[in-house]
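Q: Kindly return the folded structure for what I paste below:
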Amino acid sequence: MPPRRSYDQYCSAARALDLVGDRWTLLIVRELLAGPRRYTDLHADLPGVSTDVLASRLKDMERDGLTTRRRLPPPGAAYVYEVTPRGRGLLPVLQALGTWGESELGERRPTDAVRAHWFALPLLRGLEGEGLVEVGLEEGEFHLRVGAEEGPVYGDGPAPGEADARLDLDTVTCAAISRGELTLTDAVRTGRVTVTGDGTLAKALREV
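A: Prediction:
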């Protein structure tokens, strides 16, 4: 592979951008925080990226130790990409970027793609403790692993097992939380988020 481009600056921020500053790289990490993904799944959930660019970014990220690729055993026999512990360390970076970009989100444009699990990061910011949370939106269901120290942080579909809490809300409310206009706590308190379940997280949210 050709050598990685560098800013050639003796600065940790510049060194970090050498690895993750290319277009699409951080969004690939966002997708892989949901767990191992096949190339076709990544391409489907990154609308706008070309196949050539996605393949190139994945090769760069594997070389730089952010992702790995492994072959699934039969009958799957497909390759999947997954984030490494070093790549997973970018979760706080994505959280900070999401917070910083709240004011830029605005109303959804007609050309904006959306996937239900893209709301996982802003919802995670409003949850404390540990546990499995299932979320229901009009666009679909996804689940969050609050306080997870390793493994997937969130994923598509219902929770894989008994959830500690389930949140049901509409996309308007979720977008307001994503824009920083509404906290999850206030959304629960005002009835815009329905909380069900008997786990510690569910009880804590209902008691706010």
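Q: alpha carbons only for contacts and neighbour counts from here, please
A: Noted.
Q: and the end-to-end length of stretch 98-113?
A: With C-alpha to C-alpha, to the nearest Å as the measure, the ends of stretch 98-113 fall 17 Å from one another.
Q: what's next to it, contact-wise?
A: When contacts are defined by C-alpha atoms under 8 Å, 6 or more residues apart in numbering, stretch 98-113 is touched by residues 47, 121-122, 178-180.
Q: quick one: contacts for Arg69?
A: Per C-alpha under 8 Å, 6+ apart, neighbours of Arg69: 62, 79-82.
Q: Which of the helices or strands spans it?
A: Applying DSSP states H and E as the criterion places Arg69 in strand 67-71.
Q: next structured bit after that strand?
A: Next along from strand 67-71, by DSSP H and E: strand 79-83.
Q: tell me the angle that next one makes with strand 67-71.
A: Counting by axes from the mean of the first three to the mean of the last three C-alpha atoms, to 10 degrees, strand 79-83 lies at 150 degrees to strand 67-71.
Q: Tell me the buried residues in the following helix or strand past strand 79-83?
A: Using DSSP H and E, the helix or strand that directly follows strand 79-83 along the chain is helix 85-88. With burial defined by 16 or more other C-alpha atoms under 10 Å, the residues of helix 85-88 counted as buried are 87-88.
Q: Just the buried positions in the helix or strand following helix 85-88, please.
A: On the C-terminal side of helix 85-88, the closest following helix or strand by DSSP H and E is helix 91-100. By 16+ other C-alpha under 10 Å, the buried positions in helix 91-100 come out as 91, 94-95, 98-99.
Q: follow-up on the earlier one: narrow the contacts of stretch 98-113 to those in helices?
A: Among those, the members found in helices (DSSP state H) are 121-122, 178.
Q: which of those tops the neighbour count?
A: The most crowded member of the ones in helices among the contacts of stretch 98-113, judged by other C-alpha atoms under 10 Å, is Ser178 (26 neighbours).
Q: Let's see this one next, to set against the first:
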Amino acid sequence: MKSRPRYGQYCPLSMATEILGTRWTLLLLRELLEGSTQFNDIARGVPLMSRSMLSQRLKDLEQVGLLSKEAEGPGKPTHYRLTEAGRSLGPIVRHVAEWGQEWIDTEPSLEDIDTDFLMWDVRRNLRLPDDLPARFVLHFCFPDGPKGKTDHWLVVEQGEIDVCYIDPGHEIDVHIEAGVQDFTRVWMGWLSLTKARDEGRLHVDGPPKFTRNIPAWLGLSSVSSISKRPDELLVLRTS
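A: Take a look at the predicted model:
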């Protein structure tokens, strides 16, 4: 693994840290564990990572035996899949995420939210009902979002969910509008959806058959059920 730190210890923790402690590695493992297998999909889960760095890190993971690369043939997409050793890291990656949700003061992270990643995270956690129309369109509007990133559309069609950053021109079934920080608080479980709606911080429009069950089908972040510790105990803070 290129530029891997060496700690010079026989301790298994030391050896594991040499592999897993490199920047971006845990986030790449998260994306692969979430089911992303193609380069572009993995990249959407780490939007601030350069494509050259992503390519190198995938090679590194393959080199150490956590990842295999499979090509279906000429002109076909390449798939990156975790090996048994890579899949066994699932509980570890989740426990690290749960620890961060419980113990770290995450308010500073709300100051610079990447809405592309937010929508990608929403996409993979949706728990939509089965009785949807042939095409179901969710429109998310963040009036205070970055320039060119205030509107996002999730289009559900034939069992696939596509994230669009340009209006696809379809009729909208459900419209959700909120400030970026407020929606992120809801998504992460730091603010209840009901409270956000009651306080006018989040607005939902659409037929009642879809909107009345939003807390169930929106899914929320995979760690949203983990309660945050009281502020006085959050001794670790992000910068």
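Q: Need the contacts of Arg69 of the first structure in a markdown table (columns: distance to Arg109 of the first structure and neighbour count).
A: Listed next are these as a markdown table, based on distance: C-alpha to C-alpha, whole Å; neighbours: other C-alpha atoms under 10 Å:
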| residue | distance to Arg109 of the first structure | neighbour count |
| --- | --- | --- |
| Glu62 | 34 | 17 |
| Tyr79 | 35 | 14 |
| Val80 | 32 | 19 |
| Tyr81 | 31 | 19 |
| Glu82 | 31 | 25 |
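Q: Can you show me the strands along the first structure?
A: Using DSSP state E, the strands of the first structure run over residues 37-38, 67-71, 79-83, 131-137, 140-146, 154-156, 165-168, 194-196.
Q: for those, which one sits closest to Ala16 of the first structure?
A: strand 67-71 (15.3 Å; C-alpha to C-alpha).
Q: which of the contacts of Arg69 of the first structure does the second structure keep?
A: Retained in the second structure (both residues aligned by TM-score structural alignment, their matches' C-alpha atoms under 8 Å) from those: 62, 79-82.
Q: Most widely separated two among the residues you listed?
A: Glu62 and Tyr79 (13.4 Å).
Q: can you tell me how far the residue nearest the centre of the second structure sits from Ile176 of the second structure?
A: Among the residues of the second structure, the one closest to the centroid is Asp121, at 3.2 Å (C-alpha atoms, centre = their mean). From Asp121 of the second structure across to Ile176 of the second structure, the span is 16 Å (C-alpha to C-alpha).
Q: before we move on, what about Phe136 of the second structure?
A: Distance of Phe136 of the second structure to Ile176 of the second structure, given as C-alpha to C-alpha: 14 Å.
Q: swap in Leu58 of the second structure?
A: According to C-alpha to C-alpha, Leu58 of the second structure stands 36 Å off from Ile176 of the second structure.
Q: more crowded one of those two?
A: Leu58 (19 against 16).
Q: Now the more buried one: closest residue in space that isn't a chain neighbour?
A: Once flanking residues are discounted, Leu58 of the second structure sits nearest to Leu67: 7.6 Å by C-alpha to C-alpha, 6 or more residues apart in numbering.
Q: still on that earlier bit, per the alignment, the residue nearest to the centre of the second structure corresponds to what in the first structure?
A: Matched to the first structure by TM-score structural alignment, Asp121 of the second structure sits across from Trp118.
Q: Gln9 of the second structure against Met15, yeah?
A: Yes - assessed by C-alpha atoms under 8 Å, Gln9 of the second structure is found in contact with Met15 at 7.4 Å.
Q: the more surrounded of these two?
A: Counted by other C-alpha under 10 Å, Gln9 of the second structure and Met15 do not tie: Met15 has more neighbours, with 16 against 9.
Q: what residue of the first structure matches up with that one?
A: Checking TM-score structural alignment: Met15 of the second structure goes with Arg15.
Q: now its match: how far from Gly21 of the first structure?
A: 9 Å.
Q: again with Ser56 of the first structure
A: Distance, Ser56 of the first structure to Gly21 of the first structure, using C-alpha to C-alpha: 14 Å.
Q: ok, now Val135 of the first structure?
A: From Val135 of the first structure to Gly21 of the first structure the distance is 31 Å (C-alpha to C-alpha).
Q: between these two, who's got more neighbours?
A: Using other C-alpha under 10 Å as the criterion, Val135 of the first structure and Gly21 rank with Val135 on top: 25 against 12.
Q: How about the more buried one, nearest residue that isn't a chain neighbour?
A: Closest residue in space to Val135 of the first structure, ignoring its immediate chain neighbours: Leu167 at 4.8 Å, by C-alpha to C-alpha, 6+ apart.
Q: Pull the number of nearby residues for that neighbour.
A: Around Leu167 of the first structure there are 19 residues (other C-alpha under 10 Å).
Q: can you check Ile42 of the second structure too?
A: Other residues close to Ile42 of the second structure by other C-alpha under 10 Å number 21.
Q: That one touches Ser36, doesn't it?
A: Yes - between Ile42 of the second structure and Ser36 there is a contact under C-alpha under 8 Å: 5.6 Å.
Q: and the longest helix for the first structure?
A: Using DSSP H to define each element, the first structure has its longest helix at helix 51-63.
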